[in-house]
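# Okay, here's the prediction I keep looking at, along with the sequence it came from:
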Amino acid sequence: MISACGNPRLLIFSKSLKLNPNMKNNLFAEFQKVSKDEWVNLAIKDLKGKDFQKTLVTNAPDGIDLFPFYTEEDSHDLGFLKKFRNRLNVPSEIPGTGPRFWSNVHAVRVNDEKADNKNILKALMGGADALLLDLKGKVDFEILLSEVDVRYIEVYLRVENEITERTLDFFNWMERSDFSNNDLKGGLLWDPMTSCLESKCLKQDQLDIAEKLLQIGIKFPSFRLISVDAAHYHDCGASPVQQLFLSLGGYIELMDGLTDRGILPVDILKKTILQGAAGSDFFLEIAKLRVFKIAFFELAILYKEDFILEDVKLFASSSYWTKATSDVHTNMLRNTTEAMSAILGSCDALWVRPHNEVIDEIDSFSERMARNISNILKEECYLDKVLDPVAGTYFIECVQAGIIDKVKRELQILEEKGGWWVNFENHQLQDLVKAARYTRLEEVKNAHKVKVGVNKYLLQNEDPKNALENWEEETWQLLPLRDGFLIEFPNLEKK
């Protein structure tokens, strides 16, 4: 038998490269180490006189600079992030699956229990393993969830009004069923503070509801009842740092109010779920969502020392803010990159919104496409085969560090100004987000930011469909919007 080295062609090839016999143990032994400054100087040389900073450095929101490359030198001061690598997600315990698991969420706007039940069963057979039930009124869960085995899925609730009553209805159905209380997994997507940005409410009323929910939900240890909703700020046009420090600032307000009533911090923390949205800035969104978990964990351990990172759960969605009503099918491409950001950003549950949601034409096709994005990223792109693919990457961790610093600084400033509720009542919080929103709207309107199908490569003779013709926002409100709004409605006045 002839070995590889007995092949004359391979011998000639190896001699020409002067291979080190120990190369198999150290593949980089023959390469000279290059410093960051040397890389920068080489780039400047290739730019032929152009400014490196202006040409190759991207100025992201919140004053975060994204460089064209990062090296080991950039990570020298990021040792504190090492303890979070490969820990932002709990390895899957399901036999035969990859270590990285996230739930594929199917959303249902409940109107007709019988028809919606058929939709739910079809979705679960088609790859979904979590439900988001959007409840506007009283629901017959016996019909809605008939033949649904909650032992193998997660259930999330989003309630428009009478939150305590509707949640109690759901719990009562669970107790009447053949399932154990421990079988129920998921959560109520309700942020007591952030919800005040849409409909008027009193702080004490929100605390009363939260306290009541914590009391009635104690029987269901794996069902969370309070969310920290950064997704709402995202869909209102807030910057990444604003999304995090404002949602966390509201949670601090809630924690202070509930602990003053004698509720233990641990009882609140274990019933909390994070709620985020992934936008179109791929790498920045990955870093933002990872920071969301890290920042919440560091906040949590201030209340309880033995709180563990693996207890932090993140429900992530694709973005409403980035979607377009013109050339609506391009939203499927946006959904795909946003879903990747959410997965790499450590989400535990992923809701890909239907691409035609913005024109109120959700159908079985758009729902299937939304489910399949998550399925394809798992089954064909193998994103479930590695627990934490971006752990230790210089780029992501440098951006994470920048976001963490700014979030901590802004949280400190918010507290110095009296906290979330004071800033909400004097509208400083709303004005801050609206200023950031208007800047981003102008970027799309003036084509400083390219948006396919909106300000670039427009479809000819397309009949525009707008679902927000009567959109109005009070000074105290922050309502979801889209970044192409000024093009859809050019006469919109600055608010």
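Received, thanks.

# C-alpha only now, for contacts and for neighbours.
Fine.

# Residue 350: which element?
Using DSSP states H and E, residue 350 sits within strand 349-351.

# So which elements touch that strand?
Using 3 or more CA pairs under 8 Å, 6 or more residues apart in numbering; DSSP states H and E, the elements in contact with strand 349-351 are strand 103-109, strand 314-318, helix 330-344.

# What is the end-to-end distance of stretch 23-41?
30 Å (CA to CA, to the nearest Å).

# can you check stretch 212-224 too?
13 Å.

# sorry, back to before: which secondary structure elements does the helix or strand following the strand holding residue 350 sit against?
Counting by DSSP H and E, the next helix or strand C-terminal to strand 349-351 is helix 364-379. On a contact count with 3+ CA pairs under 8 Å, 6+ apart, helix 364-379 meets strand 103-109, helix 330-344.

# hold the first one in mind and look at this next one:
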Amino acid sequence: MAPDAAAFDGDLFPEFTPTSTATWRDTLAADLGADWAERLRWDAGEGLTVRPFYRAEDLDGDVPTGAPGMEAGWQIRHDLASAEDPRRELHEALDRGADALGLPVERGNSEHLLRDLPADVNLAETALHLTGASPEDARRLFASADVDEPRGSLTFDPAARRFASDDFDADDGYRRLASLLRDEADRAPPFRLVTADARALHQAGAGPVASLALALASLSEHFARLTEERVAPETVARHAQVVLPVGTRFFIEVARLRAVRRLFTQLAEAYGADGDARLQVQAVTAWRATALYDPHLNLLRGATAGAAAAVTGGADVLAVRPHDAAQQNAPSDTGRRLALNAQHVLREEAHLSRAADPAAGSYYAEVLTDRLARRAWERFQHVEAGGGLLDELQRGAVQERLTEARGERQDALAQRERVRVGTTHYPNLGEERLGDAPERSERPPRETDAFERLRLATERYARERGADRPAVFLLPVGTPRTRSARANFARNTLGCAGFRAVDSTGFDAAERGARAAADAVEAGDAQLVACAAPDDDYASLLPLLREALGERDAPVLAVARPDALPADERDAVAALLYRGMDLLGTLEALQKQLGITQEG
């Protein structure tokens, strides 16, 4: 028998006594130690810290809940790989269940493309999102469309275009966009014409807070410039959309998409846009998080982490990049199919399309949304105080901050403080991708580029010599537990440069291990030796190894921190491997010792 909903008193579990926050804290202190709160606090960057848990009292006061304008469901978008001959891929995507298409029109072929395409697509049912397009491209589409209200959007952001190119005339861009809006204003909301495109900013290094702040600053420029061109603020608001790349930090991305709606509502009200205009949020899995090596992990990044976060955060349109997008001649047919099916799983099997705001009521998500929104609003006000986004771009202030942020992200990867599984951690040692790698100039940069150049250089070195990739002899000495852990660490760190591993079961006696390493080098089976021993054993192991190697030229490495070895022993090894090391710099130095050079 179904429960009587009218009799529900709000207590779902009356049998259980509520547990106070103080009790939780005392229990955690007893189990994890008095410093549990500090150790479990997460520094998410950009001045944002996240506590281990939140309770109902954290929502008291001025913390708003919910995200305005969220609706259940989303458009499954497929971005066509090429505008040269899109028809085959277009019909393939529609047959596989896409209900939105991203059409690139950067190549100057928009006139015939937009004239002929409506014959293949029912624009009343399938949304067409024009990327790299101009206001004139939208006019061409409207002129050829056989429906009064085509669905889709125009991704034309004069501020983002100015960021991408100093030669772009933003003033002229706003005049052309205003003319389009005055003529075609009634087409909203099925077709959005005012876009804040955060993709290039995100690619340049913007984190969650900065990308929100700069997207808001872009929308602010749109309101200001378009109203100067006699476009009503209500029209701007009704046409507004934002394009946000989503990464792999699930709750951060959920909060970011929820926060942008709240911030847009504040902004629209500040510009006097009356009514209940609803921001359209487009999400695309981030290009900078895509890796060349171990590409199937991109399925997990894009489909499991990024896509699930996007729909949980309330994206109206979502494009998932194919997992092999970083490869030459990509994406493949399999990559395109899996990218679409990932969204179908979220919609049809996980049923995430049935809830308007799945994260609503989560203390963690609500507080994180509020913190992100507040930090982004502060950053936005800083940009406005500098004259607005275009003025900040003109002075180079935005570019300088993003370059600094990108450098910090790259440094964190180089030191393994940030993880890219398959690239900086746990590489597939048998994988080779030299034949799949595109030319560096062909694609925008990605976060894993520097590590991938290391591995590609190692592969190229081996191919040019008709030999296997250089190998490291793992020399585990000491107790099995310690030597095994340190040998695994050496295997994984050196594998990030594409070095093969010559394994051994370990040696109880240092003399036997040193002799085995020397034999492997003598036979040409190994070109490096990595010692994996307890700190106290290095004083005896390293001299024995040097004696056994004699004149053989093989860099010797040790898994140990610098303060664990005497100065003379530190100077005698080519590199030390430890957590927090500059892994990228260490691997580059080892490659130089072996005569391996990178192209370009």
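Okay, I see it. Keep in mind the model is a prediction, meaning the values are calculated, not measured.

# still on that earlier bit, equivalent range in structure 2 for the strand holding residue 350 of structure 1?
Under TM-score structural alignment, strand 349-351 of structure 1 corresponds to residues 317-319 of structure 2.

# Now do the matching stretch: distance to the chain's middle.
15 Å (CA atoms, centre = their mean, to the nearest Å).

# post-alignment, it versus structure 1, mean distance?
Taking mean CA distance after the TM-score superposition for structure 1, the mean distance separating stretch 317-319 of structure 2 from the aligned residues in structure 1 is 0.7 Å.

# same thing with stretch 373-384 of structure 2?
Looks like 1.4 Å for stretch 373-384 of structure 2 (mean CA distance after the TM-score superposition for structure 1).

# hmm, who's touching that stretch?
Here stretch 373-384 of structure 2 makes contact (CA atoms under 8 Å, 6 or more residues apart in numbering) with 48, 209-210, 212-214, 216-217, 256, 259-260, 262-263, 389, 392.

# Give the equivalent position in structure 2 for residue 315 of structure 1.
Residue 315 of structure 1 maps onto residue 282 in structure 2, by TM-score structural alignment.

# Am I right that that match is in contact with residue 244?
Yes. Contact criterion CA atoms under 8 Å: residue 282 of structure 2 and residue 244 qualify, at 6.2 Å.

# Any figure for the gap between the nearest residue to residue 464 of structure 1 once chain neighbours are set aside and residue 44 of structure 1?
Among residues not flanking residue 464 of structure 1 along the chain, residue 326 sits closest, at 6.1 Å (CA to CA, 6 or more residues apart in numbering). Per CA to CA, residue 326 of structure 1 is found 40 Å from residue 44 of structure 1.

# These two: which is more packed in?
Between residue 326 of structure 1 and residue 44, counting by other CA atoms under 10 Å, residue 326 is the more crowded of the two (23 against 17).

# can you tell me how far the more buried one sits from residue 461 of structure 1?
To residue 461 of structure 1, residue 326 of structure 1 is 11 Å away according to CA to CA.

# Tell me which stretches of structure 1 form strands.
58-60, 64-66, 103-109, 130-135, 154-159, 186-188, 223-224, 226-229, 272-278, 314-318, 349-351 (DSSP state E).

# Show me what the fourth one is packed up against.
Based on contacts counted as 3+ CA pairs under 8 Å, 6+ apart, the elements that strand 130-135 of structure 1 packs against are strand 103-109, strand 154-159.

# which stretch among those comes nearest residue 332 of structure 1?
strand 103-109 (15.8 Å; CA to CA).

# hmm, who's touching that closest one?
With contact meaning CA under 8 Å, 6+ apart, strand 103-109 of structure 1 is reached by 116, 120, 123, 127-135, 154, 348-352, 367, 371, 374-375.

# circling back to that earlier point, residue 282 and residue 244 of structure 2: who's more crowded?
Between residue 282 of structure 2 and residue 244, counting by other CA under 10 Å, residue 244 is the more crowded of the two (30 against 24).
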